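Colleague: Got a predicted model here, sequence first, then my questions.
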Amino acid sequence: MPHTQTARLMDGTGLARKILDHSAAMATAITRQTGTPPCLATVLVGDDPASATYVRMKRARCEKAGIASRHLHLPATTTTAELVDAITSLSEDPEVHGILLQHPVGAHIDERAAFEAIAPHKDVDGVTMRSFAAMSFGLPGFVSCTPGGIMRLLDHYDVELAGKRAVVVGRSAILGKPAGMLLLARDATVTYCHSRTRDLESIVREADVLVAAVGRPGFIRGEDIKVGAVVIDAGYSPGNLGDVDFDGAVTRARLITPVPGGVGPMTIAMLLSQTADAAALQSGLAPAELVPPSSPE
């Protein structure tokens, strides 16, 4: 007999709004106490239209939240050394509290070297090796924004992780890998998979919590979702297509993120939240004391 339940949608847009409201209150408090608003510097190399759109959107969200933004647009011909120098200057600038290097930067640039030029205390996007190590060892630091947003969503919907089988499909340095480490830190049993994993379907079928982050639309079939599973779809492709066959998965999962409106809004919310936290810490203030959360998220 076919399973006919309908999953509850995990509203990333609504939760992101709460986080952004809290970040705005933080920014107001920081500005009032220090005379200087939190500042996020965005760095864009080249003229990729999608990247330019993302940066504009992030800067607009900053303005709405009372966070200043500084934009550095470099030509596509920028070398690795020039980009590293530019980011190093931002890292040393006391008026800049967070730095975002928009991906991609061009095949001729050593992206990892550019990321590592970001000072750890300004790595509000959680992209440096230092930040990944802190996530892995449970030390203070900034988390990768999309995995951090995923964890906030799971907490908001009271998803119990301890002892659960979590499957992460994807192994990127800023999404799949850190997502697995954050789940492991919460006592989930984590399996990493990717596009070359053999018999992926059988592993997906065992997942109590599935994080799809492989970047291939419809890569995971709805029929392979375990009945009652929690499905986090971190993929996005033109036409609002995620990595999971939504129509098939929604009849089997207990909770599922829509695409769009699930993981995406949480990523930007985490970026601004961590920028406000960075500004507070760099100003010698305690983030939690500035604006205590009104309710658990």
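Modeller: Arrived safely, thanks for sending.
Colleague: CA atoms for contacts and neighbours, from now on please.
Modeller: Noted.
Colleague: List the buried residues in stretch 42-55.
Modeller: For stretch 42-55, the neighbour count (16 or more other C-alpha atoms under 10 Å) marks T42, V43, L44, V45, G46, S51, A52, V55 as buried.
Colleague: Take this one as well and set it beside the first:
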Amino acid sequence: MSTDLFASRHIGIKESDLPTMLDVIGSNSVEELIAETIPEDIRLKKPLVLDNAMSEHEFLLHTNKLAAKNKIYKTYIGLGYHESITPSVIKRNILENPGWYTAYTPYQAEIAQGRLEALLNFQTMVCDLTAMELANASLLDESTAAAEAMTMLFDIRSREQKKNENTHFFVSEEVLPQTKALLKTRSEPLGIKLVIGDHQDFDFSEDFFGALLQYPGKYGQVSDYHSFVEKAKDKDIKVAVAADILSLTLLTPPGEMGVDVVVGTTQRFGIPLGYGGPHAAFFATKEAYKRNIPGRIIGVTKDTNGDFALRMALQTRE
């Protein structure tokens, strides 16, 4: 294979390097290495039967023909999902602009400065709207973000709560059903006991280590949680709120009520429904919990030349 071809530079190994590599691992050939590595009973006995490769133009025609078979129906799903429109200026100048992204996954060190800047902007926006001190940039949807909040609050229980085996977690009946379903799945193996009920009737028992509220509620009602949070603090019960981030442009942000975690989805900021997700969740909390926050945090730093740069400041549990 010519070394001028794209494939030879990016796929496989150079012929000149092969003898040295085989010598280091103690094999006489690539075929011998495969035979030693892959059990014979799972190897194919004959070559794959593949159709002839399409040209790019043929492939685009083929995919367009397949896409034309889709039927578009109006959605009435509600409950945290919203029909949204992504402005063309965002599509063209950000989503389709290679200056903002790389071919690598966001988890690798080679992530572009442009993408890091977009993630930092995201974190800043979340902190501004929730009135929290810290936000991450790596969760998928509101339900999983709420489950991560429950897990984090479980992990940061006080020594006395762990000693007394305080394992109860209160979930408001106003929390979206898909979130409650995922909380049930995540809580069971951890030994967390979910208690679902009306937040106005919550007794703030010392058996509880945390609580989750919905803001606004699943039917759109807006509650003032100041009193709830104050009573919870008196009992060392941490409070998480699943919030509609667009509503926070008008409503009192949960951070001003003294809550410990705010989660939700940014789907309604322009991400299409996409058959249910993922929808760019947000997770905001206090500076004190930065070592327990799930995912990654993008931060500002200086490069080796002393110039402004962005980096993955914290990546604790990817």
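Modeller: All right, it came through fine. None of the values given here were measured: they were computed from a predicted structure.
Colleague: Can you calculate the TM-score here?
Modeller: The pair, once superposed, lands on a TM-score of 0.36 when counted by TM-score structural alignment, normalised by the length of structure 1; 153 aligned residues with a C-alpha RMSD of 5.4 Å.
Colleague: about what we covered before: so which of the buried residues of stretch 42-55 of structure 1 belong to strands?
Modeller: Mapping the buried residues of stretch 42-55 of structure 1 onto strands (DSSP state E) picks out T42, V43, L44, V45.
Colleague: export those to CSV and tack on distance to A114 of structure 1?
Modeller: Putting those into CSV (distance: C-alpha to C-alpha, whole Å) gives the following:
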residue, distance to A114 of structure 1
T42, 13
V43, 11
L44, 12
V45, 11
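Colleague: ok so, going back, specify which member of the buried residues of stretch 42-55 of structure 1 is nearest to P287 of structure 1.
Modeller: T42 (22.5 Å; C-alpha to C-alpha).
Colleague: separation between that closest one and T28 of structure 1?
Modeller: Distance, T42 of structure 1 to T28 of structure 1, by C-alpha to C-alpha, to the nearest Å: 21 Å.
Colleague: hang on, the earlier thing: pick out the most distant pair among the ones in strands among the buried residues of stretch 42-55 of structure 1.
Modeller: By the measure C-alpha to C-alpha, T42 and V45 form the most distant pair in these, at 10.2 Å.
Colleague: longest helix anywhere in structure 1?
Modeller: Longest helix in structure 1 by number of residues (criterion: DSSP state H): helix 12-34.
Colleague: in that helix, what counts as buried?
Modeller: For helix 12-34 of structure 1, by 16+ other C-alpha under 10 Å, it's 12-13, 15-16, 18-31.
Colleague: Which strands or helices does it pack on?
Modeller: Of the remaining helices and strands, those touching helix 12-34 of structure 1 by 3 or more C-alpha pairs under 8 Å, 6 or more residues apart in numbering; DSSP states H and E are helix 145-156, helix 263-282, helix 287-290.
Colleague: the inter-axis angle of that helix versus helix 145-156?
Modeller: 110 degrees (axes from the mean of the first three to the mean of the last three C-alpha atoms, to 10 degrees).
Colleague: T191 of structure 1 contacts V168, correct?
Modeller: Yes - assessed by C-alpha atoms under 8 Å, T191 of structure 1 is found in contact with V168 at 6.2 Å.
Colleague: Which residues are in contact with each of those two?
Modeller: Listed as contacting both T191 of structure 1 and V168 by C-alpha atoms under 8 Å, 6 or more residues apart in numbering are G180.
Colleague: higher neighbour count, those two?
Modeller: V168 (25 against 16; other C-alpha atoms under 10 Å).
Colleague: Y192 is in contact with that one, correct?
Modeller: Yes - here V168 of structure 1 reaches Y192: they are 5.0 Å apart, a contact under C-alpha under 8 Å.
Colleague: where do the contact lists of those two overlap?
Modeller: G180.
Colleague: tell me the contacts of V190 of structure 1?
Modeller: R165, A166, V167, V168, G180, L183, L184.
Colleague: what does the helix or strand containing T179 of structure 2 contact?
Modeller: Using DSSP states H and E, T179 of structure 2 sits within helix 177-190. Residues from elsewhere that reach helix 177-190 of structure 2 (C-alpha under 8 Å, 6+ apart): E142, S143, T144, A146, A147, M150, V171, K193, L194.
Colleague: For that helix, buried residues please.
Modeller: For helix 177-190 of structure 2, a neighbour-count test (16+ other C-alpha under 10 Å) marks T179, K180, L183, R186, S187 as buried.
Colleague: if we can go back for a sec, check the contacts of helix 177-190 of structure 2 and tell me the two furthest apart.
Modeller: Across these (C-alpha to C-alpha), the longest gap, 20.5 Å, separates E142 and K193.
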